[in-house]
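Undergrad: below is the sequence, then the predicted model.
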Amino acid sequence: MIDHAWRNGYSDQQIHNLLESGRTYNYYEYDNEIDNYSQDHYQLLTGWQISPSWYLNVTGHYTRGKGYFEQYKADDDFADYGFQAPFINGDTVYSSDFIVRRWLDNHFYGGVFSLQYRKKGLNVTWGGSANQYIGDHFGEVIWAGYAQDLSIRDRYYFSDASKVDAASYLKAEWNLGKWTLFGDVQGRFIDYKTKGIDNDFRVIDVDQQYVFLNPKAGASVRLNSNHSFYASLARGSREPVRSDFVDAAPGVTPSPEYLTDVETGWNWSREKFRIGVNGYFMYYENN
């Protein structure tokens, strides 16, 4: 254990904690190392049967989230927090112990709808959604061993972010006796913006837009009461998320990810058991 402590740069206090704690060992020694985050969710769900064949569903939602996690930082440099080293009793003090809180303060709201038609083995749905996320990410120093000119809750980083995500889709399933044909296509638009710095002072000014088209098609056939086969082909896409931009090398803009998926399968069922064999091939692209 001593070798482990030396390799990882443990302080004398951390080494004592490692050796004396036994099975109750916890790397974190600060007694208020907490994650204090909460969310309030509000939803309005509505549904109408317009006619024997037509159905409409509309949902609105709002989520309010706010909270932080608190950490004790031993012997960190003032420069790590963007603060000037204080001059105390004739000496410049370059490092101190700190207690910090890293905050997330966000709003998420939007709406979802679907219009469905069902008749004679045909099921068609048109739907969509529009959502916006607005959030602030920031850090505060709530205590320092050498506070000097620092004020409680001085911020050492801040960034705000906004993400608009709008999508619409059309999907259908058509039952033709032994055969069932199915397919859907989704169009999606994302507008992502963030401005400011992260906790390591990396600038994360982002203004990116993405447009995706995600299709899927397939078919299944029931040969008899026991045997059935299916096959499908789909393409999906995913935009970069905040952590991709934060962790990217300087000057590098993260790219979207694309996935092409081919699947096929066979099912054999009896009254008391069922056997299924499935196969798939996935081709992943990240240009």
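TA: Perfect, I can see it now.

Undergrad: CA only for contacts and neighbour counts going forward, please
TA: Will do.

Undergrad: how about residue 42, nearest residue that isn't a chain neighbour?
TA: Distances taken as Cα to Cα, 6 or more residues apart in numbering place residue 62 nearest to residue 42, at 5.2 Å, with adjacent residues excluded.

Undergrad: put this beside the first:
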Amino acid sequence: MRRRTAALVIGVLAAVCLGLVLSVAYPFTTSAPHAATPGDKFTVGEADAFSATGAITVDGETRLAFDGAVAADGTWYQRVVERDVVSEEYRSPDGPVYRRVTVEDGEAADQRRDQLAEQDRVSLLRESRDGDCVTFVTRRKTTSTTEPVSGTASVFVNNLWVAGYEATGTDSGVTTYRPRPGWYESGATYRLTDVSGTVRADAESAAVTRANVSWQLTRGGTYAQYVLSSLVGDGPTASRTTFSFDGTAPDLERPGWASDDEPNSSDVPRTC
């Protein structure tokens, strides 16, 4: 046991010494770090009708996933998965917003029920429980004509700007970009390594049509901090962002659960 402890201490001290050596060889601040948002930002397409999907994974775990669509008549639907919570929303033109939320945690579900009770324009239509998995279906009255799907899609497009990019070519009005490794400054300083993948975007509007990029991110403002973080800290975080946007008008059908009446069980897929 003492040998293991001594070895661990020696290892940490060696890493610290290495960091001190590197801090002399390298400046305490990064030299000319990339801005996290150089030039024009990528955007979400402005089509009146479209469908989109996206996902963000960290160290192999899906942290956020989304699929949504807006039809030509203004009907919209979106589904968002954030760890143990699955949220779906649907609205036909001039109708209320129906929402189905599935929470895979009994305590969190109780908190959500309390929150729903405090919202004046929201009615709880149904609640079902399967063990710790609880599903709520609500109806919300609204006069807004704004669809939220493009806003949700922007979360994934904005996440692409963790990296900077260089254009590799343009074909048929679409430019392909590749992420760049290196130091970045955006509130905090970090370094990207093992970057890969591409982003395809409209050459004029920078609206993203397809993206699949990944990198290793290590926080630290100097090369010495980067090495110390890699050796004795949490180490680099592996991240991947995917996104696709289709400007073709989709056909949307009302989900079986999006109703004031109790739907037929065969029309509602299990969510738990």
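TA: Everything's here; your move. What you see is a predicted model, and the numbers here were worked out from it, not measured in a lab.

Undergrad: got a TM-score for the pair?
TA: After superposition, the two chains reach a TM-score (TM-score structural alignment, normalised by the length of structure 2) of 0.23; 81 aligned residues with a Cα RMSD of 4.7 Å.

Undergrad: ok so, going back, which ones are touching the residue nearest to residue 42 of structure 1?
TA: 41, 42, 43, 107, 108, 109, 110 (Cα atoms under 8 Å, 6 or more residues apart in numbering).

Undergrad: switch to 7 Å and redo it
TA: 41, 42, 43, 108, 109, 110 (Cα atoms under 7 Å, 6 or more residues apart in numbering).

Undergrad: now render those as CSV, adding distance to residue 213 of structure 1, secondary structure and neighbour count.
TA: Shown next, in CSV, are the contacts of residue 62 of structure 1 (distance: Cα to Cα, whole Å; DSSP: H, G, I helix; E, B strand; the rest coil; neighbours: other Cα atoms under 10 Å):
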residue, distance to residue 213 of structure 1, secondary structure, neighbour count
41, 30, strand, 11
42, 30, strand, 11
43, 28, strand, 13
108, 24, strand, 18
109, 23, strand, 18
110, 21, strand, 18
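
Undergrad: how about TSV for the residues you listed, with distance to residue 169 of structure 1 added?
TA: Output for the contacts of residue 62 of structure 1, formatted as TSV (distance: Cα to Cα, whole Å):
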residue	distance to residue 169 of structure 1
41	26
42	25
43	22
108	22
109	20
110	17
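
Undergrad: of those residues, which is the nearest to residue 100 of structure 1?
TA: residue 108 (25.9 Å; Cα to Cα).

Undergrad: what is the helix or strand encompassing residue 217 of structure 2 packed up against?
TA: Taking DSSP states H and E as the definition, residue 217 of structure 2 sits inside strand 208-219. Applying 3 or more Cα pairs under 7 Å, 6 or more residues apart in numbering; DSSP states H and E, one finds that strand 208-219 of structure 2 contacts strand 188-202, strand 237-246.

Undergrad: for the helix or strand just after that strand, which helices and strands make contact with it?
TA: For strand 208-219 of structure 2, the following helix or strand on the C-terminal side (DSSP H and E) is helix 223-232. Packed against helix 223-232 of structure 2 by the contact rule (3+ Cα pairs under 7 Å, 6+ apart) you find helix 2-25.

Undergrad: how about residues contacting the helix it packs on?
TA: Outside helix 2-25 of structure 2, the residues touching it (Cα under 7 Å, 6+ apart) are 224, 227, 228, 231.

Undergrad: most neighbours out of the residues you listed, which is it?
TA: For these, the largest neighbour count, defined by other Cα atoms under 10 Å, is 24 neighbours, found at residue 224.

Undergrad: contact partners for that one?
TA: By Cα under 7 Å, 6+ apart, the contact set of residue 224 of structure 2 is 19, 22, 23.

Undergrad: equivalent analysis for residue 34 of structure 2, please.
TA: For residue 34 of structure 2, the contacting residues are 183, 184, 185, by Cα under 7 Å, 6+ apart.

Undergrad: at 6 Å instead, please
TA: Residues near residue 34 of structure 2 by Cα atoms under 6 Å, 6 or more residues apart in numbering: residue 184.

Undergrad: please report the distance of it from residue 176 of structure 2.
TA: For residue 34 of structure 2, the distance to residue 176 of structure 2 (Cα to Cα, to the nearest Å) stands at 20 Å.

Undergrad: excluding chain neighbours, what is closest to residue 172 of structure 1?
TA: Once flanking residues are discounted, residue 172 of structure 1 sits nearest to residue 124: 4.3 Å by Cα to Cα, 6+ apart.

Undergrad: next, count neighbours for residue 140 of structure 2.
TA: Neighbour count for residue 140 of structure 2, taken as other Cα under 10 Å: 16.

Undergrad: correct me if wrong: it contacts residue 91.
TA: No. In this structure, residue 140 of structure 2 is not within contact of residue 91 by Cα atoms under 6 Å, at 9.8 Å.

Undergrad: tell me, what's touching these two both at once?
TA: Common neighbours of residue 140 of structure 2 and residue 91, counting by Cα under 6 Å, 6+ apart, are residue 97.

Undergrad: distance of the residue nearest to residue 91 of structure 2 when sequence neighbours are not counted from residue 114 of structure 2?
TA: Spatial nearest neighbour of residue 91 of structure 2, excluding adjacent residues (Cα to Cα, 6+ apart): residue 97 at 4.8 Å. Per Cα to Cα, residue 97 of structure 2 is found 19 Å from residue 114 of structure 2.

Undergrad: who has more neighbours, those two?
TA: Taking neighbours as other Cα under 10 Å, residue 97 of structure 2 and residue 114 compare with residue 97 leading, 19 against 10.

Undergrad: wait, doesn't the more buried one sit right on residue 137?
TA: No. The criterion here is Cα under 6 Å, and residue 97 of structure 2 misses it with residue 137 at 10.5 Å.
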